[in-house]
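>>> Predicted coordinates and the sequence they were generated for:
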Amino acid sequence: MTDLDRSARRRATAEVFWVFLRIGALSFGGPAATTGLVHSKVVLGLKWIDKRDFLDLAGIVSVLPGPNAVEMAMHIGRHRAGRAGFVAGGVAFILPGALLATILGALYVQYGTTPAAASLLYGIKPVVVAVTAWTVIRLAGSAKPRRPRRAVLMAGVAVAYVIGVDELLLLAVAGVLGLAAHLRHTGVPHKPGALTLALAAPMGQPDLPSLAGVFLKAGALLFGGGAVLLALLRGELVVDRGWITESQLLDAIAVGQVTPGPVLNTATFLGYTLGGLPGALIVTIVVVLPSFVLMAAAGPLLRLIRSYSWTRAVLDGVTLGVIGVLAGVTVEFGRTGIIDPLTAAVAAGAALILWRRPRSALVLVAAGAAFGLLRLLAHHYM
């Protein structure tokens, strides 16, 4: 590699880092909201990957354990800047939320409570509703919705999600239906040629290796998002080990909801409260370690999937399911984020701006946060 090549690669890595640092700092609302921000910035704005690749990526990370948004950042970072970009994208996305969760953990240990940060979400949530709704519309448009079977599958998944059907089950069914449709048209799967794959008491004080083991297990088994994380941590930390109480776990989950980035900020918060700064650092690393390992093979895995017509059909079904789940999540966001005429107006205004300027999602979320802060300050001083 020449010096010019190295210089270009360093610039690309730095660009990946700053782009995902900004996205990570504004990723309130969970994986669905983050998908909207990444789509707006990376697909529509920077055009680092095309819509088809983005849909495939959304499909494959949805069936892997770990935080989907972090896995997206790693894969896109590698596509843009190689191995250094892979690390830079994942680290940058995690960093803002992890730092804030550590600070909140320190405040919690010192004062026994966390600041009332949830009030900031008043301005952010309606913007997230608009961003996710717009993303669903754009992604659905890229998925050939005029074919009745595809439109029915997306709509059916959305309805099933809203009424409470498990997300992973829905994606599995969507994948099977995609394969079934393929087999109806082509018969048995084609056998390709040879292919090679390069692949209520104060918190206890557990020792750091035990703490790392618990959260490494949580990261490896984290299918299905925040609800699964809550169940895993409750079983390990409250029921089995008694390191924390139910109330303390709910406080930690709340921190994960009000900080930007992945819900795994809950783990960072608990790492600090159980093991101080070393605990926060170790827990943050081990809980995302399985994702880094799995995503290292995601590029070859995608190429493998695309090499088989029947695996391509399965992934196609899963991506349609992902769009349906995003639509269902948008409905859920609407129920909790649009609670009065003012938030309805914020959501409508954000949607109108996105219609005119589709690349403005990051700016709109920042504006929503500022609006929530101003409202909080106005109530405080009135």
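Perfect, thanks for sending it.
>>> contacts, neighbours, all on C-alpha from now
Fine.
>>> helices or strands next to the longest helix anywhere in the chain in the packing?
Criterion DSSP state H: the longest helix present in the chain is helix 68-111. Applying 3 or more Cα pairs under 8 Å, 6 or more residues apart in numbering; DSSP states H and E, we find helix 68-111 packed against helix 3-25, helix 31-38, helix 51-62, helix 246-258, helix 265-295.
>>> how far off helix 246-258 does that helix point, in degrees?
Here the directions of helix 68-111 and helix 246-258 differ by 130 degrees (axes from the mean of the first three to the mean of the last three Cα atoms, to 10 degrees).
>>> could you give the angle of helix 68-111 to helix 3-25?
Using the same axes, to 10 degrees: helix 68-111 against helix 3-25 is 60 degrees.
>>> Tell me the first helix or strand C-terminal of helix 68-111.
helix 121-142 (DSSP states H and E).
>>> That next one packs against which elements?
helix 31-38, helix 51-62, helix 309-337, helix 341-356, helix 361-381.
>>> before we move on, back to that, out of the helices and strands packed on helix 68-111, which is closest to Gly187?
Closest approach to Gly187 among these (Cα to Cα): helix 51-62, 23.7 Å.
>>> Name the surrounding residues that touch that closest one.
39, 43, 68, 71-72, 139, 142, 224, 302, 315-316, 318-319, 322 (Cα atoms under 8 Å, 6 or more residues apart in numbering).
>>> If you go by neighbour count, which of those residues are buried?
Among the contacts of helix 51-62, those classed as buried by 16 or more other Cα atoms under 10 Å are 39, 43, 68, 71-72, 139, 224, 302, 315-316, 318-319, 322.
>>> could you check the distance from Leu289 over to Lys41?
As for Leu289, its distance to Lys41 is 26 Å (criterion: Cα to Cα, to the nearest Å).
>>> same check, this time on Gly256
In terms of Cα to Cα, Gly256 sits 24 Å off from Lys41.
>>> out of the two, which sits in the busier spot?
More crowded of Gly256 and Lys41, by other Cα atoms under 10 Å: Gly256, with 27 against 20.
>>> and here's the other structure:
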Amino acid sequence: MIISLSKIELSITFELHHSTPLSTRLWTLAKVFLKLSTFGFGGAHATIAMMNDEAVVRRNWLTSEQFTEGLAICELLPGPASTQMGIYIGYLLGGQIGALIAGFCFVIPAFFIVVFLSWVYFEFQEVAQLEAIFLGVSPVVTSIIIAFCWKLGKQAVTNYFAKAIAVCVFFLSLFYQVSLPVQLIGCGLAGLWFYYFKNQINYWNQLPNFSLLSVCLFWQLIPIEILAFFSFFTWEKAQNISLCFRLFFLELSHPILERLLIIIPPTLLIRTTPRAMLTVSTFWGWERIEDFFCPLSWFFLKAGSLVFGGAMVIIPMLKFNLVNQFHWLTTTEFVNGIAIGHLSPGPVTLTAAFVGYKIAGFLGATIATVAVFAPSFIFIMIAAPLLLKLRNNLKVSAFIQGVSPAVVGAIAAASVSLLQVTLSKSTLFESIIAGVISLATLIALLRYKTPTWVLVPCGGIIGLLGTVINNF
């Protein structure tokens, strides 16, 4: 039985309003989420478990059913679920002000920790000891991504249609580098067709209700051979449908692009990054902030708005844009930035602060962090009354079912290139160490469920010891 959001708000707000002043509630929220941000190691699931302990077990702010309902809502939204859950709890207990306080307090301490670790990394990355530590940390992070992909795949890839989507996205991401948001939208629409409209009596008559142009984008991504092979259509029908959609798309593309050029600010269309790899900014980043303010803001707003499934799902989009397209980070820096996100408490999405620090120092880190978390605040604080209705919408559920296997394929493609860089070291001994650490991490994660916050420091210690032994 689904509890409506209005009932939850009325019951909780009524009880707390008459027993505890608002200022006391807000101060308590601030203390709790500052503590969670400072000591919340172990990733999103560990942090959510700590929130449950604080809000349900220790303080009786929410019932178990209310907490589970809120978590289901946050999992439905794009962006980091742990951050959204914190904002959601703050919203129920203190309204809009409570949501702001809970969200900021959950992010700020971990943000400063990531900025400090980023400064240490870029300031001393040539130091032999630091290189040795990241020799062990990098394979751990790569294996964490692979293990996450495996676990997510077991949940999301459950039928032949989901397998087809995952395989298509894997090859499109690995060999053709098709934009991930376009792929996710296309696969979501495919899921909408397969899981919802296909089961309706007159689903072709309902097709215009979910944007014919978006369907056209999807048909640009899926070859007709795949459609015919998986028996979605006969070969002749697949060819005819594909041809019709391609012609229709070409007819509409020019006026649509002209309108987009009017809407999008010109500064977002200018390539501000050089062909060579971007160098490290100064600490404050005043010399770059003017050139990179719009690109940083726009990119991380997209990253926080378009990626479903939590912080780890954002990795393929980050790698494709930051490493391959913009040349803001090297692949090694990208892997090490994710490692710093795992080393610090709070959400792993704070890797955005690492990226922003390299591009435009402290100011860039601040802009990237604000942009990547802004959608989470907006979704909870503005759209909260609609979320429960949205969660029970069959069309939305079908769309998410199409996106989930696409995420698996994108993460798998990113894992291949990351693993290649991780194992390609300057010496055979270092490559062997990286391979052993990577394999041991996979076993520890999948077999023994070892927390990531334990594995990352252990990898660094093994890398340091291995380097010392090799030098002898």
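Structure's in. What do you need? It should be emphasised that the depicted structure is a prediction, and the values quoted were computed from it without experimental measurement.
>>> Give me the TM-score for these two chains.
Once superposed, chain against chain, the TM-score is 0.67 (TM-score structural alignment, normalised by the length of structure 1); 317 aligned residues with a Cα RMSD of 4.0 Å.
>>> Enumerate every residue touching the residue nearest to Ala252 of structure 1 when sequence neighbours are not counted.
Closest residue to Ala252 of structure 1 apart from its sequence neighbours, by Cα to Cα, 6 or more residues apart in numbering: Thr266 at 5.3 Å. Counting by Cα under 8 Å, 6+ apart, Thr266 of structure 1 makes contact with 101, 252-256.
>>> In CSV: the residues you listed, plus distance to His185 of structure 1.
Output for those, formatted as CSV (distance: Cα to Cα, whole Å):
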residue, distance to His185 of structure 1
Ala101, 51
Ala252, 50
Ile253, 47
Ala254, 48
Val255, 49
Gly256, 46
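>>> Let me have the buried ones among the contacts of helix 51-62 of structure 1 in CSV, extended by distance to Ala367 of structure 1.
As requested, these are exported to CSV (distance: Cα to Cα, whole Å):
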residue, distance to Ala367 of structure 1
His39, 19
Val43, 22
Asn68, 25
Glu71, 27
Met72, 24
Leu139, 24
Gly224, 30
Leu302, 36
Leu315, 36
Asp316, 35
Val318, 34
Thr319, 31
Val322, 28
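>>> Out of those, which is nearest to Ala181 of structure 1?
Asp316 (10.6 Å).
>>> any idea how far Val322 of structure 1 is from that closest one?
For Asp316 of structure 1, the distance to Val322 of structure 1 - Cα to Cα - is 10 Å.
>>> Ok, Val314 of structure 1 next?
Relative to Val322 of structure 1, and taking Cα to Cα, Val314 of structure 1 is found at 12 Å.
>>> And stretch 212-219 of structure 1, how far out from the chain middle?
The chain centroid and the centroid of stretch 212-219 of structure 1 are separated by 19 Å under Cα atoms, centre = their mean, to the nearest Å.
>>> no, scratch that, I was asking about stretch 103-122 of structure 1
With Cα atoms, centre = their mean, you get 22 Å for stretch 103-122 of structure 1.
>>> Now do it: everything it contacts.
255, 258, 269-270, 272-273, 276, 337, 343, 369, 372-373, 376.
>>> Going through the residues you listed, which ones are buried?
Members of the contacts of stretch 103-122 of structure 1 classed as buried by 16+ other Cα under 10 Å are 255, 258, 269-270, 272-273, 276, 337, 343, 369, 372-373, 376.
>>> can you name the two of those residues that are farthest apart?
Going by Cα to Cα, the pair spanning those furthest: Gly276 and Thr343, at 38.3 Å.
>>> Gln155 of structure 2 matches what in structure 1?
Using TM-score structural alignment, the equivalent of Gln155 of structure 2 in structure 1 is Ser142.
>>> OK, contacts around its match?
With contacts defined as Cα under 8 Å, 6+ apart, Ser142 of structure 1 is in contact with 51-52.
>>> still on that earlier bit, include distance to Leu170 of structure 1 when you put the contacts of helix 51-62 of structure 1 into CSV, please.
Listed next are the contacts of helix 51-62 of structure 1 as CSV, based on distance: Cα to Cα, whole Å:
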residue, distance to Leu170 of structure 1
His39, 23
Val43, 26
Asn68, 16
Glu71, 21
Met72, 21
Leu139, 18
Ser142, 20
Gly224, 11
Leu302, 21
Leu315, 13
Asp316, 14
Val318, 9
Thr319, 11
Val322, 9
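>>> Any idea how many residues pack against Gly70 of structure 2?
Taking other Cα under 10 Å as the criterion, the count of residues near Gly70 of structure 2 is 22.
>>> Which of the residues in the one helix or strand it maps to are classified as buried?
Assessed by DSSP H and E, Gly70 of structure 2 sits inside helix 64-76. Residues of helix 64-76 of structure 2 classed as buried by neighbour count (16+ other Cα under 10 Å): 66-67, 69-76.
>>> before we move on, what about stretch 175-194 of structure 2?
Within stretch 175-194 of structure 2, the residues that count as buried by 16+ other Cα under 10 Å are 177, 180, 183-194.
>>> in terms of contact, does Thr311 of structure 1 touch Leu301 like I think?
No: if you go by Cα atoms under 8 Å, Thr311 of structure 1 and Leu301 don't touch, sitting 10.7 Å apart.
>>> returning to what we had before: I'd like to check the angle between the helix holding Gly70 of structure 2 and helix 394-423, please.
70 degrees.
>>> Distance from the chain centre to helix 64-76 of structure 2, please.
Per Cα atoms, centre = their mean, the centroid offset for helix 64-76 of structure 2 relative to its chain is 19 Å.
>>> Then stretch 91-107 of structure 1?
16 Å.
>>> next one: stretch 326-342 of structure 2
Worked out by Cα atoms, centre = their mean, stretch 326-342 of structure 2 lies 15 Å from the chain centre.
>>> Buried residues in it, which are they?
Here stretch 326-342 of structure 2 shows 326-329, 331, 333-342 as buried, counting by 16+ other Cα under 10 Å.
>>> for stretch 218-234 of structure 1, same thing?
Neighbour count says stretch 218-234 of structure 1 has 218-226, 229-230, 232-234 buried, by 16+ other Cα under 10 Å.
>>> From these, which land in helices?
218-220, 226, 229-230, 232-233.
>>> Return the residues in contact with Phe328 of structure 1.
To be clear, residue 328 of structure 1 is Gly; Phe isn't right here. So Gly328 of structure 1 contacts 157-159, 161-162 (Cα under 8 Å, 6+ apart).
>>> among those, which two are most distant?
Val157 and Val162 (8.6 Å).
>>> Settle it for me: which of those two has more neighbours?
Set Val157 of structure 1 next to Val162 and count neighbours by other Cα under 10 Å: Val157 wins out with 25 against 17.
>>> Surely the more buried one touches Gly324?
Yes: taking contacts as Cα under 8 Å, Val157 of structure 1 lies within contact range of Gly324: 4.9 Å.
>>> Leaving aside the residues adjacent along the chain, what's closest to Val286 of structure 1?
In space, Val286 of structure 1 is closest to Leu216, 5.0 Å off (Cα to Cα, 6+ apart).
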